[in-house]
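1. Need coordinates for the below:
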Amino acid sequence: MGRVIGPPAAGSLLANPYPLAAKRCIGFGSGPKTPNVPIFLQSSELRFSNHREAPRRAAEPRSGSCRSNFSIPIMGKVNYKKMKGSQNLRQRLLLSTLSGTPILVEDIRADDKFPGLRPHEISLLRLFDRVTDDCVVEINDTGTKFKYKPGVVMGGRRVAHDCGVSRAIGYFLEPLIVLGLFGKKPLEIRLKGITNDSKDPCVDTFRSTTLPILKRFGVPSEGLDLKIESRGVPPLGGGEVVLSVPIVQALSAVTWIDEGMVKRIRGWTFSAKVSSQFEIQMIHAARGIFNNLLPDVHIFTDHKAGLQAGNSPGYGISLVAETNAGCCISADTTISYARGDDVGDMEDEKKELKPPQDVGFVVSSLRSMPSRHFQGPGGEVDAIWSRNVEADQRLSGRRIQY
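-> Sure thing, here's the model as predicted:
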């Protein structure tokens, strides 16, 4: 759907006969979904919309005629909203696309040792380009500055994107699901990469918490689904999911300030390229806490082997506490070898991984959970659970205090 923007080949129909100021940049963009409609953008902001009308040397007009032999549609000047830094990049791109506002982001990690956009941020830009029409992105040589001109959200089926191994699929799912709600057609996209890690929400947490929350805002249940076809953990990934998102005309406003009281707990464990006994040990540790506090507790297993196990060994657990107010409180973690860029090398391949008994105990214990947040990096266990809760208040039916 996207095409690389760059100088045309010498002698091609798109070769520009007019001298223009050279401007070196890296960019990509998608043109209108019509055949034989290449897109080409240069520093003078000329856009050639059809190669059959490619510019040629203007011939002298014939007598009695004032029509030239070519036409060059000239775009008006694009007014970019200027921003600085790499903070909230996903929110900026999402709001820019939904509002149709071009943005110019500068000073992206300009003072860092490795300045510019990270691989997962470039992959995110390509994902936005893949699900929209007529989107244009220009990135400078150092990656510290880029222009983003949003297109129209098209949606569609049989769309695929490789998220890479820099960040997990959950990093891409959060803005993508909101973007897909306002497309021209329902979206069905296949994402490849890391399904479970400790930096971003795992796909199990996304499926058990985010999707039910969307239904509260008027998103229909039909057509809203996330299928996990294979698991992938750091550092090599290899996971694959299929996200289906229906379209909506508008979202309903919701007043939702009461988290309610916990009534039941559901959970999922997974293991990839390791023994399935790891899952049993995690479940045993978690139920050792829950069984004394709540009767309705079910934790399911998902052992993967072969091609469905991805490219790296790992295991993890995701727990969800459902309240009588419809709130979902979730916690998850994944144990695997670190990525090479996380530690500078792959030395911790030699380290001993955390035992599954400890994993199940930590995730199920409220006392050890960090503050309420959405899967931020910085903790071995990422969660949306509360902190400073006494052990005797764990899921006992009383309100959870934050």
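2. only C-alpha atoms for contact and neighbour calcs from this point on.
-> Fine.
3. Helices of the stretch 151-300 of the chain, start to end?
-> Counting by DSSP state H, counting those that start in this stretch, the stretch 151-300 of the chain has helices at residues 169-181, 203-205, 211-216, 277-290.
4. which one is Thr334 nearest to, not counting chain neighbours?
-> Gly316 (4.2 Å; Cα to Cα, 6 or more residues apart in numbering).
5. for Lys273, same thing?
-> Leaving aside its chain neighbours, Lys273 sits nearest to Pro313 (4.7 Å; criterion: Cα to Cα, 6+ apart).
6. go on, Arg387?
-> Distances taken as Cα to Cα, 6+ apart place Ser371 nearest to Arg387, at 5.4 Å, with adjacent residues excluded.
7. cool, and Gly310?
-> Gly238 (4.1 Å).
8. same deal with Pro356?
-> For Pro356, the spatially nearest residue (Cα to Cα, 6+ apart) is Met282, at 5.2 Å.
9. and the one you found, how many residues sit next to it?
-> By the measure other Cα atoms under 10 Å, the count of residues near Met282 is 27.
10. And it, how far from Gly340?
-> For Met282, the distance to Gly340 equals 27 Å [Cα to Cα, to the nearest Å].
11. ok, back up a step: and what about the residue nearest to Arg387, helix, strand or coil?
-> For Ser371, the assignment made with DSSP: H, G, I helix; E, B strand; the rest coil gives coil.
12. To compare with the earlier structure, here is another sequence to fold:
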Amino acid sequence: MKEDIRQGQVETTGWCWLEGLWENEGRRKEGSSDASGQFGYSVRVSPQMANRIVDSARSILNKFIPDIYIYTDHMKGINSGKSPGFGLSLVAETTNGTFLSAELASNPQGQGAAVLPEDLGRNCAKLLLEEIYRGGCVDSTNQSLALLLMTLGQQDVSKVLLGPLSPYTIEFLRHLKSFFQIMFKIETKPCGEELKGGDKVLMTCVGVGFSNLSKTLK
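-> Now for the predicted structure:
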């Protein structure tokens, strides 16, 4: 569920589970990373803010890859809402088709300290580099989503290679055990020639075969 809350208005979008099965072939390989699909955005502020974010992010990322393209998107007018701000979304794609992402946005108006566009751009670029170092087939933000899909999948073995588990993911595993009585087998995979960066963990479980909200879990 995602909510876009702005001053004076609330826009909500979400998803629902339809009857069907999630086909899981397992993700156990990772590859080297390259930049893909990145953009800086600004809303109800000077369009130059987005350019400043991009320049500061490129000052970090261009040390590793010279041909990085970060697009800018400036929203104005009625569709821009009532909350000024800016942010940056960065995505890296590995040679095996895995996407690792990092995103930062300025603090809402009147909440927290003001953020400079240059600081936000550099910090977001460093977060992306950290995700690449952590590695795995899913970035740290979406580790819990991958584990949830494995839990709800077919009554068969599912495996996924992750980077170091985040504190949120560790707590999420406890919730999966409480709700579905599912325990994952966790194997540590030290970094080496095939697994560069930080140490990895191979997560294995047998799904519960969940297919419809109206059906009782067996």
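13. care to give me the TM-score?
-> Superposed pair, TM-score by TM-score structural alignment, normalised by the length of the second structure: 0.54. Supporting alignment: 146 aligned residues with a Cα RMSD of 3.7 Å.
14. still on that earlier bit, the residue nearest to Thr334 of the first structure and Ala331 touch, don't they?
-> No: checked against Cα atoms under 8 Å, the pair Gly316 of the first structure and Ala331 is beyond contact range at 10.9 Å.
15. which residue ranges form the strands in the second structure?
-> Secondary structure of the second structure, counting by DSSP state E: strands at 2-6, 9-13, 33-35, 38-43, 70-75, 85-94, 99-105, 157-162, 185-189, 200-206.
16. With mean neighbour count as added columns, please give the ones you listed in CSV.
-> Formatted as CSV, those follow (neighbours: other Cα atoms under 10 Å):
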stretch, mean neighbour count
strand 2-6, 11
strand 9-13, 9
strand 33-35, 19
strand 38-43, 22
strand 70-75, 17
strand 85-94, 22
strand 99-105, 21
strand 157-162, 22
strand 185-189, 13
strand 200-206, 20
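17. could those be laid out in JSON lines, adding distance to Pro117 of the second structure?
-> Putting these into JSON lines (distance: least, Cα to Cα, whole Å) gives the following:
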{"stretch": "strand 2-6", "distance to Pro117 of the second structure": "20"}
{"stretch": "strand 9-13", "distance to Pro117 of the second structure": "26"}
{"stretch": "strand 33-35", "distance to Pro117 of the second structure": "21"}
{"stretch": "strand 38-43", "distance to Pro117 of the second structure": "10"}
{"stretch": "strand 70-75", "distance to Pro117 of the second structure": "13"}
{"stretch": "strand 85-94", "distance to Pro117 of the second structure": "8"}
{"stretch": "strand 99-105", "distance to Pro117 of the second structure": "10"}
{"stretch": "strand 157-162", "distance to Pro117 of the second structure": "31"}
{"stretch": "strand 185-189", "distance to Pro117 of the second structure": "38"}
{"stretch": "strand 200-206", "distance to Pro117 of the second structure": "33"}
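18. out of those, which comes closest to Tyr168 of the second structure?
-> Closest approach to Tyr168 of the second structure among those is made by strand 157-162 (13.8 Å; Cα to Cα).
19. tell me what that closest one is packed against?
-> helix 143-152, strand 200-206 (3 or more Cα pairs under 8 Å, 6 or more residues apart in numbering; DSSP states H and E).
20. Take those and lay them out in CSV including distance to Leu128 of the second structure.
-> Shown next, in CSV, are those (distance: least, Cα to Cα, whole Å):
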stretch, distance to Leu128 of the second structure
helix 143-152, 15
strand 200-206, 17
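21. Lys29 of the second structure: which of the ones you listed is closest?
-> strand 200-206 (10.4 Å).
22. what do we get in the first structure for Leu21 of the second structure?
-> By TM-score structural alignment, Leu21 of the second structure lines up with Ala250 in the first structure.
23. scratch that, Ala57 of the second structure is what I was asking about
-> Using TM-score structural alignment, Ala57 of the second structure pairs with Ala286 in the first structure.
24. Now that match. Nearest residue, chain neighbours left out?
-> Ala286 of the first structure sits nearest to Gly360 (Cα to Cα, 6+ apart), 4.9 Å away.
25. surely that neighbour meets Ile280?
-> No: using Cα under 8 Å, Gly360 of the first structure is not in contact with Ile280; the gap is 9.7 Å.
26. Counting neighbours, go ahead and name the busier of the two.
-> Gly360 (29 against 19).
27. Would you mind finding the match for that one in the second structure?
-> Match for Gly360 of the first structure (TM-score structural alignment): Gly121.
28. quick one, what contacts that match?
-> Arg52, Ile53, Val54, Asp55, Ser56, Ala57, Leu88 (Cα atoms under 8 Å, 6 or more residues apart in numbering).
29. measure the residue nearest to Thr12 of the second structure when sequence neighbours are not counted to Leu162 of the second structure for me?
-> Distances taken as Cα to Cα, 6+ apart place Glu3 nearest to Thr12 of the second structure, at 4.7 Å, with adjacent residues excluded. For Glu3 of the second structure, the distance to Leu162 of the second structure (Cα to Cα) stands at 27 Å.
30. how deep is the aligned residue in the first structure for Thr141 of the second structure tucked in, by neighbour count?
-> Using TM-score structural alignment, the partner of Thr141 of the second structure in the first structure is Phe374. For Phe374 of the first structure, the neighbour count with other Cα under 10 Å is 15.
31. Phe374 of the first structure and Trp385 touch, don't they?
-> No: applying Cα under 8 Å as the test, Phe374 of the first structure and Trp385 come out as separate, 9.6 Å apart.
32. Find the residues that touch each one of the two.
-> With Cα under 8 Å, 6+ apart, Phe374 of the first structure and Trp385 have no common neighbours.
33. Contacts for stretch 295-310 of the first structure next, please.
-> With Cα under 8 Å, 6+ apart as the criterion, stretch 295-310 of the first structure contacts 229-233, 236-239, 263-273, 276, 279, 283, 287, 290-291, 319.
34. What residues in the second structure pair up with the one helix or strand Lys147 of the first structure maps to?
-> Per DSSP states H and E, Lys147 of the first structure falls inside strand 146-149. Alignment of strand 146-149 of the first structure against the second structure: no match, by TM-score structural alignment.
35. same question, stretch 98-114 of the first structure
-> Going by TM-score structural alignment, stretch 98-114 of the first structure sits over no part of the second structure.
36. any idea how far Pro47 of the second structure is from the residue nearest the centre of the second structure?
-> With distances taken as Cα atoms, centre = their mean, Thr141 lies nearest the centre of the second structure, 4.2 Å away. Using Cα to Cα, Thr141 of the second structure is found at 29 Å from Pro47 of the second structure.
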